[in-house]
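Novice: Sequence below, structure please.
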Amino acid sequence: MSAATELKTDPQSYLKQERLSKEKHEFINHEIFAMSGASATHNLIVLNIGAELRSQLKQGPCLTYPSDLRVQVADNYVYPDISVVCEKPEFIDQDNLLNPQIIIEVLSPSTADYDRGGKFALYRQLGSLQEYLLVAQDRPYIEHYVRQDTHSWLLNEYQGLETILTLPSLQCQLALNEVYAKVVWE
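Specialist: Below is the predicted model:
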């Protein structure tokens, strides 16, 4: 997340601007934040995960959405890297998803702290959210949070290309060698 582009505004003004904008912006606590471009590695990992999920979920009701779909949390609007919905998708204004079951963020140096902290705090407000994944792009490593009840989450850490992560709410798996396929670390 980059610096706020405006000091304060209201959700309706943000949505009006955002629908006309060529760039993406998140709206947090009445402030607008420009989304910076993602690295080639970031994009490759997002595509790898999305392709794996779509392939495993294509026969069932689940839908996998890329980062252009906005998620609404109260009066805040964010763009997860990937979101998955297995119930009927619920939208406000047809372009603000309300009920993701899984959200995945690929960590960038500029967003890692926010993704782990403030953004996860926002996401935890979603009653539909069952799992949250934070995916490193500098090494094969994933933090996997699974909702235990309303106020507690279980963290499991996965590392190494030989590791397979199970997504219990989707009844599917992510092999880290597929998540990081063709990724070259310096």
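Novice: going forward, measure contacts between C-alpha atoms and count neighbours the same way
Specialist: OK.
Novice: is it true that Pro89 touches Leu97?
Specialist: Yes. Counting by C-alpha atoms under 8 Å, a contact exists between Pro89 and Leu97, whose distance comes to 7.0 Å.
Novice: Also this sequence, please, to line up against the first:
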Amino acid sequence: MLTQTQQGLSTLEEYRKLEETADFRSEYHDGEIIAMTGGTINHNRIIGNMYAYLKSALRGKNAEVFMSDLRLWIPAYRRGFYPDVMAIAGKPILNEGRKDEVLNPSLIVEVLSNSTSDFDRGKKFRFYRSIPALREYLLIDQYEYSVEQYVKNESEKWIFQEYEDADANVSLVWLEVDMLMSDIYEGVTFEDEVTE
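Specialist: Coordinates of the predicted model:
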């Protein structure tokens, strides 16, 4: 979730220096530093469920899952994002030898909120599509059973699939992992969630 932009443009090095000591995370949008707010209980439950499931499912495979504290750098657009969950097939490729910026996720997962859903579906997905290694993008609604999946096929075309049934099976094609909606939404109680 994003909040207000810091006034004035900052260099990438100024941003990186701020992030090293900041009490909260910010994203970098080609000179603009945008502070991120905290998430809701359901937002955190879904992120935790995705991370835990993928961590277990990818054990012994040549892939690794990361949570939202690792920054993704998108060189084509000069953007630094903190996706809710990322999975990287093979070894992580670090940006310019940095230890806090990766370049090559195969899967990106974003949990939608009222304040970010349009951006996550629109411009952010356009930025993400510039990542050569990216094969799948999942958007998970925190207010109801709804998962939107975009899979890049072998012809480099993005194919859309939507899941809304509480008993649906979500198949992560490139990681060869199947998840039930009940795994994704474990512990989530929609009536407890207040809209932002």
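Novice: Pro89 and Leu97 of the first structure: which is more packed in?
Specialist: Here Pro89 of the first structure and Leu97 are compared on neighbour count by other C-alpha atoms under 10 Å; more neighbours surround Leu97, at 20 against 16.
Novice: ok, and the closest non-adjacent residue to the alignment partner in the second structure of the more buried one?
Specialist: When the second structure is aligned by TM-score structural alignment, Leu97 of the first structure is paired with Val102. Beyond its immediate neighbours in the sequence, the residue positioned closest to Val102 of the second structure (C-alpha to C-alpha, 6 or more residues apart in numbering) is Leu94, lying 4.5 Å away.
Novice: separation between that neighbour and Thr5 of the second structure?
Specialist: According to C-alpha to C-alpha, to the nearest Å, Leu94 of the second structure and Thr5 of the second structure sit 26 Å apart.
Novice: Cys86 of the first structure: what's it in contact with?
Specialist: Contact analysis of Cys86 of the first structure by C-alpha atoms under 8 Å, 6 or more residues apart in numbering lists 61-63, 100-101, 170.
Novice: taking those as a set, which two sit the farthest apart in space?
Specialist: Between any two of the contacts of Cys86 of the first structure, the greatest separation by C-alpha to C-alpha is 13.0 Å, found for Pro61 and Pro100.
Novice: Please say which of those two ends up with more neighbours.
Specialist: Under the criterion of other C-alpha under 10 Å, the comparison of Pro61 of the first structure against Pro100 puts Pro100 first, with 27 against 10.
Novice: Any idea how many residues pack against the residue lying closest to that one once chain neighbours are set aside?
Specialist: If you skip the residues right next to it in sequence, Pro100 of the first structure has Val85 as its closest partner in space, 4.8 Å away by C-alpha to C-alpha, 6+ apart. A total of 22 residues lie near Val85 of the first structure under the criterion other C-alpha under 10 Å.
Novice: Translate Val85 of the first structure into the numbering of the second structure.
Specialist: Aligned partner of Val85 of the first structure by TM-score structural alignment: Ile88.
Novice: pretty sure that match contacts Ser106?
Specialist: Yes. Assessed by C-alpha under 8 Å, Ile88 of the second structure is found in contact with Ser106 at 5.1 Å.
Novice: measure the alignment partner in the second structure of Thr166 of the first structure to Gly187 of the second structure for me?
Specialist: Under the alignment defined by TM-score structural alignment, Thr166 of the first structure is paired with Ser171 of the second structure. Distance check for Ser171 of the second structure against Gly187 of the second structure: by C-alpha to C-alpha, it reads 21 Å.
Novice: Please apply the same query to Val102 of the second structure.
Specialist: For Val102 of the second structure, the distance to Gly187 of the second structure (C-alpha to C-alpha) stands at 30 Å.
Novice: Next up, the contacts around Val135 of the first structure.
Specialist: Each residue near Val135 of the first structure by C-alpha under 8 Å, 6+ apart is listed here: 104-107, 141-143.
Novice: returning to that earlier point: can you tell me the mean distance of the helix or strand that contains the match of Thr166 of the first structure from the first structure after alignment?
Specialist: For Ser171 of the second structure, the element it lies in under DSSP states H and E is strand 169-172. For strand 169-172 of the second structure, the mean deviation from the first structure after alignment is 0.6 Å (mean C-alpha distance after the TM-score superposition for the first structure).
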